[in-house]
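1. sharing a model prediction with you, sequence too.
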Amino acid sequence: MSVRPAWEMRESGAGVTSWFDVRLSFTDGARVDLLAVLSDTALSIEDVRAEPPLSLDDLAVVAEWIEEPLSEVCGNRLGAGGGTGRDGPARRARPAWPRGAEGRLLAAQEYRAAQQEGVDPVLAVMDATGHSRREALRLIAGARDAGLLAPRHIRR
């Protein structure tokens, strides 16, 4: 495994954003190349390319594969907000989001508030929950099914 700093951008008052090229090479010849982005104390993966392609299960754990090497390269920037110590970087901090009816109600409230402000309601739910787009859409659909949001298509 190799981790190389790719580039870094400093913004006035906004901190530093750093990009890292990460390559995982396996003994069977498989290879995963990715671009990881560290902004303040949040770590995200921007691009993943794998040969052969990764299964969904493997893609879900790729962050765990790169945790330790990235923490060595990034130093204490990853642990500044989460206090991870020796265990590697903090996972992306996600707010506690309730499950079930309460979670659907909160998602519906976020969705409607974003609509009123004129911003993308799906992104607002993603930001509030910390979930991926797919999970946010699933939560919104659940809120629609529960009658908390208007139907997507009005039947004639």
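-> Thanks, I have the structure now.

2. from here on, just use CA atoms for contacts and neighbour counts.
-> OK.

3. so where do the helices sit in this protein?
-> With DSSP state H, the ranges of helices along the chain come out as 56-60, 62-74, 100-117, 121-129, 133-145.

4. next up, a second structure to put side by side with the first:
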Amino acid sequence: MAVWPAWELREHGSVTSWYAVRLDLPDGGRIDVLAVVAGGGVSIEEVRAQPPLSLGDLTALADWIEEPLLEATGVDSRSPYEHLGAPADRHPPAWPRGVEGWRLVAEEYRAAQTEGVDPVYAVMCATGRSRRRSLKLIAGARDAGFLTPRHARG
């Protein structure tokens, strides 16, 4: 695997870096990836593969390149979301319903704000729910008075 820096963005004390990654496969195939490294994790922006990747291989691509890419770039692989779990777990953790659930959502939301990470993503990770469902939980926590209103409606 070969890694080249593409560009870097520094903002508010954090760094987001893009890298060009090339994987030469044993069968003569090649995968070119534009990967983003931020917060100790890897995201994929663009993929070009010859021959084309199967859907299963495409979903596993980030896992294939994450450790070697982080090692090559010298980035700490500890994510600010590490303690939260992954939002895409097949079996979301049990989450209390009603007032108790909204209280816990509010705690996760405020803790993420304090840590300077995306509070919606933190709720997604904690609950194992999609972005849409997490936003509904956050709205429920606001309606129940656990979070301040987003803005005054006129």
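-> That came through, no problem. Fair warning: this is a prediction, and the values are worked out from it, not measured in the lab.

5. of the helices of structure 1, which is nearest V37 of structure 1?
-> Ranking the helices of structure 1 by proximity to V37 of structure 1 (Cα to Cα) places helix 62-74 first, at 10.3 Å.

6. and that closest one, what does it pack against?
-> Applying 3 or more Cα pairs under 8 Å, 6 or more residues apart in numbering; DSSP states H and E, we find helix 62-74 of structure 1 packed against strand 2-11.

7. give me the contact list for the strand it packs on.
-> For strand 2-11 of structure 1, contacts defined as Cα atoms under 8 Å, 6 or more residues apart in numbering pick out 16-24, 69-70, 73.

8. that one: how far from the chain's middle?
-> 19 Å (Cα atoms, centre = their mean, to the nearest Å).

9. need the max-distance pair from the contacts of strand 2-11 of structure 1.
-> That would be V16 and L24, which, of these, are the farthest apart (Cα to Cα) at 25.4 Å.

10. just name the closest of the contacts of strand 2-11 of structure 1 to R144 of structure 1, please.
-> Proximity of the contacts of strand 2-11 of structure 1 to R144 of structure 1 (Cα to Cα) peaks at T17, which lies at 37.3 Å.

11. in contact with the closest one, which residues?
-> 8-10, 37-40.

12. which residue packs closest to it, ignoring adjacent ones?
-> What sits nearest to T17 of structure 1 in space, not counting adjacent residues and going by Cα to Cα, 6 or more residues apart in numbering, is S39, at 4.4 Å.

13. show me the contacts for that neighbour.
-> By Cα under 8 Å, 6+ apart, S39 of structure 1 lies in contact with 15-18.

14. let me see the contact set for E66 of structure 2.
-> So E66 of structure 2 contacts 41-42 (Cα under 8 Å, 6+ apart).
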